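Okay, sequence plus prediction incoming.
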Amino acid sequence: MGASAAPDQVVINSADWQDVYLGSHYAGYNNIKSNFLISSEHAPVLLQTLDTSKVNILLVESDKAPFAFRYKNVLEGAGFTVDEIISSGTSLNIELAKRANTSDFIIVDDSYGYNAISVAPYAAREKFFVLFANKDNIEELYSFLKANGVGSIIIYGFSDIEVRNRLAEFNPTLIKNGSRFDNNIEILKRYKDIQQVFLTNGEFIEEGIMSGKEPILFPGRERVPNQVVEYIKSSGIKTGVVIGNELAGVAHQLKQATNMNVFLKFGQGFAEGGSSEVRALDMFPLPKYELALDINSVKYNRATRELEVIYENKGNMGVYLSSSIEVLSSGVRITTLGDKDSVYMDSGSTLAVAYTSELNEQNLTAKFTTMFGEIPGSFERVIYKDMKIEMIEVNDVSSLNISKVSYDKPAHKIKVGIRNIGEVKTYAKTQIRLVIYGEERIMVQDKAMLIEPGESKDAVFITTLSDTNIEENPDVTVHINYGERESVLIKVLEGSYPLIISFDYATASVVAVIVIIIGNTIRIQYRKKRIKVPKKSVEESAAETESKDISDDNSKDT
């Protein structure tokens, strides 16, 4: 691109949230205003909101998914001078980073929009430029960083191991303290003094958020996590400004818990033809991982003296839950049950949890207060639900044990050996907990497997463990939900077991056969390439000798 005047404002024309974020971030970094299209219909409306006194516009337009066709022509027709970047993704990221002319960077994964929002104000204020990195584009980013030079790098939140390994030579600071709330608090602690924060959960881009004027604090969706409350109490933050009206309820909770002053920013002023009006804030949605939990049924099993509760995770990510259950008889509370430790549920799954109690009364109801979130201790969501308790009487005499936990390196399989030591057929669903490069990973079977009496089966998890991973996991925590009823795996078998490194001889035999075949093929090809001179017959040799003698005689006569 040719040299041009420094922009007074930035306009982004893209349906890709990363392009919108990067253009807005570049504006915040340079302390100028940004504007972005949110639809094709928004194009003429946006034109009316631009500051006509600031004529130099940097237009960031997607080369793949622009909302408006040739928006540069529209802007120039309105009297603006336009410098245009037609790009997207990593190419756009690098181009804007070059223009930022910095050697300080914050690395975030491109899957988690809330991480990018959390660091945006800090990056703009402290002159860090944000780079979206993953295992697919890290080599391209590494080449840029190597050529550009690096002063300071922060890797924020989740990142691929390939990213961390490639950037290790730059001695990055890692901010990964657990949940999005813990990481957000850690970045807030880097500010020297905070009096006011914007309250948002990182689910959308808004110009004020990206400006860098105020830090971002995540308050939670329906419940304020405990660590957020404690941080505000200790930080001296006096005021919170809620962006949008969806968090008004949780902001009220925050005010009650901390005495912080809370204000709501729900619109933007707009003047036209001598009159003014308030319009909704321009917000660009970010990808989010929806937490959605429900309670499907609650039954009291007289045979086992257990309250059986079926939970369903309807979201697209795993959750931890913790319930407090008031049991009432004809409206009068008789006991309170609950989870001593948080319970993990995989996405799209159901889970039966048993709570032991002696319940002999009639007309029983359960009053649930179930908190849940991404990790234990960061419960931002809550379910309040009253349900009638159904009475059943079902014995379950199933019994299992775990024989061993092994890892087959050639086959890339972790196997949990399970034996049915009972007298009835049993369904079992297994989950394992591993530590992978310092981070906990939970793997869960897709569905329960049936094990006949006296039979042994392996719960198999396909994964690749490096030598480092094997060293990190001398023992593996195994959790099995099992029972006679496939839909109600009410029993639990849990423990920590040594990880045995095994060798699958069947796989090894196949590999050995393949190696032998390849070896034989190479030898055959080698033999074909060798040049062999065939032995000559006596007649051929005699003819050659005679020819030579005649030639010699002729030479002498001459």
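Sure thing, it's come through.

rest of the way, CA atoms for contacts and neighbours
Noted.

Mind listing residues that contact the longest helix anywhere in the chain?
For the chain, the longest helix by residue count, based on DSSP state H, is helix 505-529. With contact meaning Cα atoms under 8 Å, 6 or more residues apart in numbering, helix 505-529 is reached by 410-411.

Could you point out the helix or strand that follows it?
Once helix 505-529 ends, the next helix or strand along the chain (criterion: DSSP states H and E) is helix 538-557.

so which helix or strand takes in the closest residue to residue 295 other than its chain neighbours?
In this structure, residue 295 finds its nearest non-sequential neighbour in residue 311, 4.5 Å apart by Cα to Cα, 6 or more residues apart in numbering. According to DSSP H and E, residue 311 maps onto strand 306-313.

put this beside the first:
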Amino acid sequence: MGRYSLFLGLLVFLCAFSSATQVVVNSLDYKDVASAAFYANVVGDDLYYVYPSTNLQDAVLQVGPKSLILIESETQPVHASYQSALQNNGATVTEKLVSSDSFSFNLELAERSGTDSFIIADPAYSYNLVVLFSYAKHSGSYVLFATKKNAGEVSNFISSQASGPVLVYGTVDQEVLDSLSSSGITHEQIENGDKYLDNNELVENFFANYDANKQIVFADGTFFEPSVTEGEFPIFLISNTIPTSTYDLIYSLVNSGEVSSSILVKPDYTSAAYDLMKRINENFEEKRFSVFVKMGQAASSKPGEVQPLSSYPLPAVVLDVGLSKIQYNTAKGEVEIILENKGSIATYVTSSLNVYSDGELIGSVGDSEAQLLARDETKGFSYPLNVENPGTLTGNLTTYFSSSKYNYEKALNAYVDMGVVSFVDDSSLEVLTATYSPDADAVSVKYSNSGEEPVYLRTSVLYSSDVSSSTVDDTEVRTLDPGQSTVVRVAGLLVTEDELPTIEMHVLTEYGGREGFLDNSMETPVEILEPEGIDPMLLLGLLLLVVVLIVVYFLMRKKGDKEEKTKAKKN
């Protein structure tokens, strides 16, 4: 009896540890993988994601004959036949979730997770997702992906949930912050203009609230791997050069006894990690801090064999700033530098320009601090410089640009002939009509250039009601020639029927005589149109058609009954 009881107890124990659902992800879109990982960590499920480099057989053997929830990209699966291969190997797919759009799917899993605690991040900063796994898991938070394109949708989603804590992590589009504020969503933000400073503040918050079992993880932010996505331990970003602020924080954690060991995922930065360990241990009589390097993993198809560590690569963050032009504006006595952000993220720029007239240096201008150039933005920067009787002007430009406000990563160097302009912004723009159609969920704004010069413009829609509020932007900068009119349509406001009675809506238009200098703005109220509903004449016509069909039906039925009776009498 004792042995039987022991067996039952062991069985219950094993079942308790195998009750978690297995979530399997088959997608080449890293945002799908990240969403699934954040979801699994919130609900306590196990996660496996197919590495892009893994062949179909190994991807199937890694899962085995289990019951699972399968998440697949509709257009970018790693293996198109993965589901059937899993089932042929004995796996049971209890549910299949398909991602047709990674941002919408992110919100779908957020709702499914059931949490009311959220972290907002821009997934273009892929290294930010890497460091968020641990904090999100321990705080029971789900990470929402937000950019200027879906800011209103994210705010509306948060507003529809119970009011839990909201943290904005890292750099996000200004439209995201505006949407949160206009929706009345209280939030905290970690944004120091530098990924390492943001990372350190997040880790400090972690140790202030949670226990890490004296262990941390080092990763460079360019890949996912289970040591990262499982979120058991706080993660520090690592590179060949470890910032002083990161060293100071780790030393403090070791000195206080909160950290004694670390795992470096992949051996790329072994020298930097070992150097950090050595520097920290020099402060103590005995070794207090250790680094273990995770280099390999067990082979799924060959038991006992160790193979190189598999990882899921993340797209590189692209930094690319181009020079549009440099010119001297005699009307304002200013040098104008126009830069274009061609990269994948918002970029900090710091420019220094030497100005020459007929080969002689006549002045130097530049930035005293870094300026933010938004993603896809073309922007002009003006610098006062008094130039009397300008000859042939040339400029020697150096623009440093980086993802960090404090460190330089790349530089743009250019020696160019400077144009000379005499430009005063006399641009003129009128809003002829601004209406909102509830049926189309769209604002239509008709503009007219009433001036004598071309005008450039950009449109935003701001609205608020008793239910919610938000900002939706048309990010395209448009141009209108003198006397020309155009209609700008901003759709996808996601206004509900309940909001219509109390909604107030305005159009904010930024405009100017040059694309990079939209220095003027105006705000215009929007007329809310009545929902069209169904045309009464159309409804009457449909009713008459139904009546006619009913009458025809009964007449045909009556005729059929008579024919049946006639046949019966003849027989």
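Alright, I've got the coordinates. Because the structure is predicted, anything quoted here is derived from the model rather than measured.

related to what we said a few turns ago, structure 2: which residue goes with the residue nearest to residue 295 of structure 1?
Aligning on TM-score structural alignment places residue 311 of structure 1 opposite residue 339 in structure 2.

wait, what's in contact with that match?
Contacts of residue 339 of structure 2 (Cα under 8 Å, 6+ apart): 321-325, 378-380.

now do 6 Å
Counting by Cα atoms under 6 Å, 6 or more residues apart in numbering, residue 339 of structure 2 touches 322-324, 378-379.

and of these, the nearest to residue 436 of structure 2?
residue 378 (29.4 Å; Cα to Cα).

I'd like to know how many residues surround that closest one.
20 (other Cα atoms under 10 Å).

wait, what's in contact with it?
Contacts of residue 378 of structure 2 by Cα under 6 Å, 6+ apart are 339-340, 516.

try residue 326 of structure 1
Residue 326 of structure 1 touches 336, 366-367, counting by Cα under 6 Å, 6+ apart.

switch to 8 Å and redo it
Residue 326 of structure 1 is in contact with 333-337, 366-368, counting by Cα under 8 Å, 6+ apart.

what's the spacing between the nearest residue to residue 483 of structure 2 once chain neighbours are set aside and residue 427 of structure 2?
Leaving aside its sequence neighbours, residue 483 of structure 2 sits nearest to residue 449 (Cα to Cα, 6+ apart; 5.3 Å). Distance check for residue 449 of structure 2 against residue 427 of structure 2: by Cα to Cα, to the nearest Å, it reads 8 Å.

So for those two, which sits in the more crowded spot?
The residue with more neighbours, out of residue 449 of structure 2 and residue 427, is residue 449; 22 against 19, by other Cα under 10 Å.

Verify the stated contact: the more buried one with residue 430.
Yes: Residue 449 of structure 2 is within contact range of residue 430, at 6.4 Å (criterion: Cα atoms under 8 Å).

in the stretch 151-300 of structure 2, which spans are helices?
151-160, 174-182, 195-209, 226-229, 244-255, 270-281 (DSSP state H, counting those that start in this stretch).

quick one, which of those helices is nearest to residue 295 of structure 2?
Set against residue 295 of structure 2 and scored by Cα to Cα, the helices of the stretch 151-300 of structure 2 come closest in helix 270-281, at 10.4 Å.

Name the residues of the closest one that are buried.
270, 273-274, 276-277, 280-281 (16 or more other Cα atoms under 10 Å).

by contact count, what packs against it?
strand 290-294 (3 or more Cα pairs under 8 Å, 6 or more residues apart in numbering; DSSP states H and E).

Give me the helices and strands touching the strand it packs on, please.
Partner elements for strand 290-294 of structure 2 (3+ Cα pairs under 8 Å, 6+ apart): strand 259-265, helix 270-281.

Arrange the ones you listed in JSON lines, one row each, with distance to residue 570 of structure 2 as further columns.
JSON lines is the format used below for these (distance: least, Cα to Cα, whole Å):
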{"stretch": "strand 259-265", "distance to residue 570 of structure 2": "94"}
{"stretch": "helix 270-281", "distance to residue 570 of structure 2": "103"}
